[in-house]
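>>> from the sequence below, what's the structure:
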Amino acid sequence: FAHEVHPSEIAYDYWTTVRTLEAIGHREAFGLNWDPSHMVWQDLDPVAFLLDFKDRIYHVDCKDTRKRMSNGRNGRLGSHLPWADPRRGWDFISTGHGDVPWEDAFRMLNHIGYTGPISVEWEDAGMDRLVGAPEALEFVRRLAFDAPDAAFDAAFASKE
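Below you'll find the predicted structure:
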């Protein structure tokens, strides 16, 4: 099972994830679906989340978010405005066009040894899906590079 960490769920941020895992005795069957889009609009660090919960990441959703809260009018809770309304404080946006630090995230996924499924969860009320979804998939494919087989500086230690 891979629980998606987002508001309305029992684990919706960093500390509720810690508390949820403690409450169930860190049961191995309970993993996490890492979806950084929900972390970004809460001002959580999605890359640090990967490192801290590395043994619990069972699935990766590549979905992006863009924040628009710097004007002093737009709030974090969305004000019950429709998606893509520029008065919202944040919005889901096509993967690669938002505020998720994707390259850092994929480097961290390599660092923690993640080899599980990676999906594109595409949501963007301001872009046609026939344009955005294939573009998002190509973006993710470019970033889903393998970790190196050896340390970079290992070549300098060679006696050949």
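>>> only C-alpha atoms from now on, for both contacts and neighbour counts.
OK.
>>> Y14 against F49, yeah?
Yes. When contacts are counted by CA atoms under 8 Å, Y14 is listed as touching F49 (7.2 Å).
>>> the residue nearest to the spatial centre of the chain and D149, how far apart?
For the chain, the residue nearest the mean C-alpha position is P36 (2.3 Å; CA atoms, centre = their mean). Note on P36: its distance to D149, by CA to CA, to the nearest Å, is 27 Å.
>>> follow-up on the earlier one: quick check: neighbours shared by Y14 and F49?
Residues touching both Y14 and F49 (CA atoms under 8 Å, 6 or more residues apart in numbering): there are none.
>>> which strands or helices does the helix or strand harbouring L32 pack on?
Using DSSP states H and E, L32 falls within strand 31-34. Helices and strands touching strand 31-34, as assessed by 3 or more CA pairs under 8 Å, 6 or more residues apart in numbering; DSSP states H and E, comprise strand 2-4, strand 57-62.
>>> which residues touch the longest helix belonging to the chain?
If you go by DSSP state H, the chain has its longest helix at helix 129-143. With contacts defined as CA under 8 Å, 6+ apart, helix 129-143 is touched by 62, 94-96, 102-103, 106, 120, 122, 124.
>>> which pair of those spans the longest distance?
The span of the contacts of helix 129-143, defined through CA to CA, is set by F106 and D124 at 21.8 Å.
>>> contacting residues around D153?
Per CA under 8 Å, 6+ apart, neighbours of D153: none.
>>> checking my notes, it in a helix, right?
Yes. When classified by DSSP: H, G, I helix; E, B strand; the rest coil, D153 is found to be part of a helix.
>>> ok, back up a step: and which of the contacts of helix 129-143 is nearest H3?
Lowest distance from H3 to the contacts of helix 129-143 (CA to CA) belongs to C62, with 15.0 Å.
>>> just give the nearest non-adjacent residue to the closest one, would you?
The shortest distance from C62 to any non-neighbouring residue, by CA to CA, 6 or more residues apart in numbering, is to V120 (4.7 Å).
>>> let's compare: structure for the following, please.
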Amino acid sequence: MITLKGPSLHLAQFSADQPPFDSLPNIARWAAHMGFKALQIPAWDKRLFDVELAASSQAYCDDITAMLAEHGLVISELTTHLFGQLVAVHPAYDALCDSFAPAHLQGDAAARSAWAVHQLTCAAIASRRLGLSDMGTFSGALAWPYVFPFPQRPDGLVETAFAELARRWLPVLDTCAEQGINLCFEIHPAEDLHDGASFELFLEHVGHHPRCKMLFDPSHLILQQLDYLAFIDHYRDYIRMFHVKDAEFLPTGKQGLFGGYQPWLKRAARFRSLGDGQVDFKGIFSKLAEYDYSGWATLEWECCLKNQHDGAREGVAFINRHIIQVTDTVFDDFAGTPVAPAVIARMLGLEGNPVGELQR
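Down below sits the predicted model:
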């Protein structure tokens, strides 16, 4: 059995232009003081990390590793969500996603997507240089606008979308394979890979690529009213990254799952700081321990009420409290005793049929 690692901190919701969140050394000092053991670095945020330089310079990667080590930290993973989002953008989201790309590429969907694939390639190489094994991302979305359609979807729309999605992602998956990196798609509403069934459909279209894995975040599953504990049972062999994030679903007589026109504070489905929502983390950590999940437990702070400093401070204690230090003994071994085959046969009333003969 394996004890998972943690707590790590996803930096995407913390980086800012003001200290201590304005540079990786500053945020590392703050995170270490909070009690984190690792940082999950968003590869798109140049305030913290230069992904192209990391792909070309081992010295740059070694310097980052050494700086973090001075604070007792390591990198848990790189994340590439905004790059992944640009791999496949439905035209309805073009204007909103343009800001994820450099200004000279905005308005050119093909060039923007090609740039994103290059950035993902750099991130895979950088992950290898940093000694990592897993990288998180989004799938992007071609079919999502039709998830609950009227008029109904025409035959072939979903299949065509997933065939194209696979075509765009296969070169990235192959690059990850060359670099020894697992590409972990976060299962997330607004992405084409938003639940287990859509992940399986994508997996089929990429030929069950061995580097196609999953980032598990229960908050996105509880908001879909999906059984997130059974989800672990189904996909334990694919889960390589874990975002520890809480959420709650509080339907009313006026709104339910699709409460998206309301601000976050007023939605029936909303994110909360760890321990303030409805996610059964005792069940999740127990499942992950049972299935020998060997990766990191990474705090992702998103909350419509609590500030990020309290969310981080409380999150460290919450994750430490839930990590199960797995046992290396069986609790009832004290009562065990060796028993000969003949005695076993007698215990079962099989004296005339030796155990070995029955097995043959």
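>>> quick one on the thing from earlier: so the strand holding L32 of structure 1 corresponds to what in structure 2?
Mapped onto structure 2 using TM-score structural alignment, strand 31-34 of structure 1 covers residues 213-216.
>>> mean distance, the matching stretch to its aligned residues in structure 1?
Superposing on structure 1 and averaging over aligned pairs (mean CA distance after the TM-score superposition for structure 1), stretch 213-216 of structure 2 comes out at 0.5 Å.
>>> residue boundaries of the strands in structure 2?
5-10, 38-42, 74-79, 134-137, 182-186, 212-216, 239-244, 246-249, 269-272, 296-299 (DSSP state E).
>>> out of those, which comes closest to M347 of structure 2?
Nearest to M347 of structure 2, of the strands of structure 2 and by CA to CA, is strand 239-244 at 43.2 Å.
>>> return the distance of that closest one from the chain's centre.
Averaging C-alpha positions (CA atoms, centre = their mean, to the nearest Å) puts strand 239-244 of structure 2 4 Å from its chain's average.
>>> which other helices and strands does that strand contact?
Looks like strand 239-244 of structure 2 contacts strand 134-137, strand 182-186, strand 212-216, strand 296-299 (3+ CA pairs under 8 Å, 6+ apart).
>>> residues in contact with it?
134, 136, 182, 184, 213-218, 232, 274, 293-300, 319.
>>> give me the buried subset of those residues.
Buried members of those, scored by 16 or more other CA atoms under 10 Å, are 134, 136, 182, 184, 213-218, 232, 274, 293-300, 319.
>>> thinking again about what came up before, the residue nearest to C62 of structure 1 maps to what in structure 2?
Using TM-score structural alignment, V120 of structure 1 sits opposite L299 in structure 2.
>>> let me know the distance separating its match from L183 of structure 2.
Relative to L183 of structure 2, L299 of structure 2 is positioned 19 Å away (CA to CA).
>>> count of residues packed around P46 of structure 1?
22 (other CA atoms under 10 Å).
>>> what does D328 of structure 2 give?
8.
>>> which helices and strands does the biggest helix by length in structure 2 pack with?
Ranked by residue count and defined by DSSP H, the top helix of structure 2 is helix 157-179. Of the remaining helices and strands, those touching helix 157-179 of structure 2 by 3+ CA pairs under 8 Å, 6+ apart are helix 109-129, strand 182-186, helix 196-205.
>>> which residues does W122 of structure 1 contact?
Contacts for W122 of structure 1 (CA under 8 Å, 6+ apart) come out as 62-63, 93-95, 129, 132-133, 136.
>>> at 10 Å instead, please
Counting by CA atoms under 10 Å, 6 or more residues apart in numbering, W122 of structure 1 touches 61-64, 92-95, 129, 132-134, 136-137.
>>> show me which of those residues is closest to V40 of structure 1.
Among the contacts of W122 of structure 1, and counting by CA to CA, the member closest to V40 of structure 1 is D64, at 8.4 Å.
>>> hmm, P46 and that closest one touching each other?
No. Checked against CA atoms under 10 Å, the pair D64 of structure 1 and P46 is beyond contact range at 11.3 Å.
>>> got any residues that touch both of those two?
Shared contacts of D64 of structure 1 and P46 (CA under 10 Å, 6+ apart): 35-40, 100-102.
>>> from those residues, which two are the most distant?
So, the shared contacts of D64 and P46 of structure 1 by CA to CA: farthest apart are H38 and W102, at 14.0 Å.
>>> map F271 of structure 2 onto structure 1.
For F271 of structure 2, the aligned position in structure 1 is F92, judged by TM-score structural alignment.
>>> E300 of structure 2 contacts S8, doesn't it?
Yes. Counting by CA under 10 Å, E300 of structure 2 touches S8, with 8.9 Å between them.
>>> quickly list what's touching both of the two.
Contacts common to E300 of structure 2 and S8, judged by CA under 10 Å, 6+ apart, are 40, 242-244, 315.
>>> was I right about A125 of structure 1 contacting T65?
No. With contacts counted by CA under 10 Å, A125 of structure 1 stays clear of T65, the gap being 11.7 Å.
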